[in-house]
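K.L.:
Structure for this input, please:
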Amino acid sequence: MISFSEPKFVNRSRELSRLREFCSTSRALPLYIFGPEGCGKTRLLREFTRNFTNYFSGDSIALYIDALERESIERALITSSPVKITANIIHSLISKFVDIEVGKCLANNISTLLEKAIGKKRLRDKYVLVVVDDITRSIGLDKIEWYVKWLYELRWKLEEEYKPKSINFIATTSEELSLDIISKHRHAHPLLIWNLNRESFKELFRELKPPNHIEFQEIWRLLGGNPGKLVELARQFKWNIEEMTKLYEKKIRRIIDKILREKLNNELQIALEDIDGLEKVKTKKMEKLINILIDSNLIIYKYWPTLHGIDIAENSELNIGKYYSWQVPMYREITQKLLQEHES
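P.N.:
Down below sits the predicted model:
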């Protein structure tokens, strides 16, 4: 097996600053962070957790839980320095939960993890943060409303019991349909995180050492600043854009087949011509198309407050509208090609 080191963490200074501000005092609501698949939210929160002590000195404890991790304790739990939680302690916490993945188990037992692995006394007068990553895919869309409400109530309970300087929770998702559920109630504060800007994307591009024939402008046009897709192109596909495109054509073809079975050809053509046509055309058929495209992670509704505090600008080159955007520009090109093949 080939083991790859993580690429360099490139500029997210505004997001880190906002996270630090959020954790400086106890907030009434947990953050619910979402964004395009591969936009870098996981890497951002891992880095923030690892360096939490740098922001709040020794008076701080941060835990990052990968709710999707099935087996590895080391991958399921990251702690801020100098917090050390031994594997034996974690095993003792999760051993009574049979046939439950380790990440999911930790995500469902936060108070036990804090109390048994760290201790009430060590939490007193500390800045405390718990991050639960990819929770929706771990527990399912049908349970996310319950989980976010549970986090909301748990924060108040632990604040009263542990007496920290501050205690906060952050949950993340790539499942945008969960936002419809979350936004019905006031148990969490949804915030959008976006792909890298052009300069940061170029920095990561250079860090990954592309062959001389690979032009940055073409990669920017295809991937639109998505760091996950860039790393995938470099490491999985060895910079072979054609092979990467073929794989995504196969994935997207199944989605197009579903759209065609639902007789949503005209609605899809509107979206291809103008992504904000999804907002302008108010019909049940368009609503059905929106749900299919969002559920498939091809598009994202972007008219939300952002983590870095700046609205995501419209960009016709990258197919970013005022309300909607293709998660990756390449998805639009592939979708258009497949629709044209069907109609020719």
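K.L.:
Only C-alpha atoms from now on, for both contacts and neighbour counts.
P.N.:
Fine.
K.L.:
What ranges does the stretch 1-150 of the chain have for its strands?
P.N.:
Assigned by DSSP state E, counting those that start in this stretch, the strands in the stretch 1-150 of the chain fall at 31-34, 60-66, 77-79, 127-133.
K.L.:
In JSON lines, list the ones you listed along with mean neighbour count and distance to residue 270.
P.N.:
Conversion of the strands of the stretch 1-150 of the chain to JSON lines gives the following (neighbours: other C-alpha atoms under 10 Å; distance: least, C-alpha to C-alpha, whole Å):
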{"stretch": "strand 31-34", "mean neighbour count": "23", "distance to residue 270": "26"}
{"stretch": "strand 60-66", "mean neighbour count": "25", "distance to residue 270": "38"}
{"stretch": "strand 77-79", "mean neighbour count": "21", "distance to residue 270": "44"}
{"stretch": "strand 127-133", "mean neighbour count": "25", "distance to residue 270": "34"}
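K.L.:
Quick check: which of the ones you listed is nearest to residue 215?
P.N.:
Within the strands of the stretch 1-150 of the chain, the stretch nearest residue 215 is strand 31-34; the backing value is 29.9 Å (C-alpha to C-alpha).
K.L.:
by contact count, what packs against the closest one?
P.N.:
Contacting strand 31-34 under the criterion 3 or more C-alpha pairs under 8 Å, 6 or more residues apart in numbering; DSSP states H and E are the following elements: strand 166-173, strand 189-192.
K.L.:
ranking the ones you listed by burial, who's on top?
P.N.:
With neighbours defined as mean count of other C-alpha atoms under 10 Å, these peak in mean count at strand 166-173, which reaches a mean of 25.
K.L.:
quick one more, to check against the first:
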Amino acid sequence: MKRIKLSLTPGLEVEFVDRELALKKMEEWAERSTRLPKVVFGPEGCGKTAWLRQSAVLLRELGFHVIYVDPLHRYFEAYTDVKEVARRLAEAAAGVLGDAEAWLATLAIDLTKLLIERMKRRVAVLADDVFQAIGLGEAAKYVKALLGLIEYPPRSVDAIVAVVATSEGVTRREIGRHRWADLLPMWNLPKEGFKKLYDQIPGDKPPFEEVWRVTGGNPHLLSELYEAKWDVEEVLRRLMRRKELTPDFVARWRHWLEKAVEDPDALWSPDAPRELIDELIARNLVVYNIYERDPRFWIGEEPPERDPELGIGKDIAWQTPLHREAVRKALEGA
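P.N.:
This is a model prediction of the structure:
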């Protein structure tokens, strides 16, 4: 399979690395279809977009007609000989038809139906971060529409693959309330795969072990560090601002935050305030109620059972070590 090139930062392209287990999972879905839409969630910047784009190439090589959309970036890929598909996606991405982001997300489903109507018997729709584009309130409806496409295609097909990726922790709860999708987690890159990505970055850089301890294998944090000329403090400060770790937030939850930076599983206690947990999930600081470490339930390699150095507990984990350090820094400054 051809490995795609991806932009790590402006002016720096890298080759897709690792994720062999995740690609194998996509190949298995291609063989038997996705009975339910697959909703893949995980830490911000862990590589879901890269995996979906590489999967689009994989599915094309397996003989699928593929539609991939990334509405937030107005980006799409259409691997099909039905020229109308690419034309209509391009119109939506250009904003010709109004609300480009939401329309691009919706159009992915409509055009997959069109492919089936045009007698294409192996089709795939891959939707990246569509819930942010359409609004979290519409997430369940979107997944149900994908389910309708699988259960009631306009014509008989040989295989349908429908996958949605999201970083929104709160989406997991909303989707999980229904039986319309399979929810599957993806974690940051494993150490060996992350080393392959690190090795592609040119110039002077900190030792790999140091970068690993800061990022925990998160490709987006690696790109931020590179752009910041490896200034961890600068990246940390930006993260603190994005997550709105304000003095009032820290003061209100100081007791539990202090416990959580030492051991995230402290928040698994029945005494832990649900309001704080919901806030940490909504701000994409932690992953709560982590699935058991069984490859059947994960997209790609699962995280370790526990890793205190990386901020990973059995049931709860900081999205990256730097997310934990952002909270620790906020505690020290409040």
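K.L.:
quick one: TM-score?
P.N.:
Comparing the two superposed chains by TM-score structural alignment, normalised by the length of the second structure, the resulting TM-score equals 0.87, with 321 aligned residues with a C-alpha RMSD of 2.5 Å.
K.L.:
List just the one of the strands of the stretch 1-150 of the first structure that sits closest to residue 241 of the first structure.
P.N.:
Distance to residue 241 of the first structure, taken as C-alpha to C-alpha, is lowest for strand 31-34 among those, at 27.0 Å.
K.L.:
Please work out which residues of the second structure line up with the closest one.
P.N.:
Under TM-score structural alignment, the alignment places strand 31-34 of the first structure onto residues 38-41 of the second structure.
K.L.:
ok, residues contacting that stretch?
P.N.:
Residues external to stretch 38-41 of the second structure that are found in contact with it (C-alpha atoms under 8 Å, 6 or more residues apart in numbering): 48, 162-169, 172, 181-186, 299.
K.L.:
make it 7 Å
P.N.:
Stretch 38-41 of the second structure is touched from outside by 162-167, 181-186, with contacts defined as C-alpha atoms under 7 Å, 6 or more residues apart in numbering.
K.L.:
and if you look at stretch 253-273 of the second structure?
P.N.:
Outside stretch 253-273 of the second structure, the residues that touch it by C-alpha under 7 Å, 6+ apart are 311-318, 324, 328.
K.L.:
ok, now with 8 Å
P.N.:
With contacts defined as C-alpha under 8 Å, 6+ apart, stretch 253-273 of the second structure is touched by 250, 276-277, 308, 311-318, 324-325, 327-328, 331.
K.L.:
Of those, keep whichever come out buried.
P.N.:
Neighbour-count burial (16 or more other C-alpha atoms under 10 Å) applied to the contacts of stretch 253-273 of the second structure gives 250, 276-277, 311-318, 324-325, 327-328, 331.
K.L.:
before we move on, back to that, export the strands of the stretch 1-150 of the first structure as a markdown table, with columns for distance to residue 283 of the first structure.
P.N.:
Compiled in a markdown table, the strands of the stretch 1-150 of the first structure are given as follows (distance: least, C-alpha to C-alpha, whole Å):
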| stretch | distance to residue 283 of the first structure |
| --- | --- |
| strand 31-34 | 26 |
| strand 60-66 | 39 |
| strand 77-79 | 45 |
| strand 127-133 | 35 |
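K.L.:
Pick out the residue nearest the middle of the second structure.
P.N.:
Taking C-alpha atoms, centre = their mean as the criterion, residue 48 is the residue nearest the geometric centre of the second structure, at 3.9 Å.
K.L.:
ok, and the closest non-adjacent residue to it?
P.N.:
residue 165 (6.5 Å; C-alpha to C-alpha, 6 or more residues apart in numbering).
K.L.:
aligned partner of that neighbour in the first structure?
P.N.:
Matched across to the first structure, residue 165 of the second structure falls on residue 172, judged by TM-score structural alignment.
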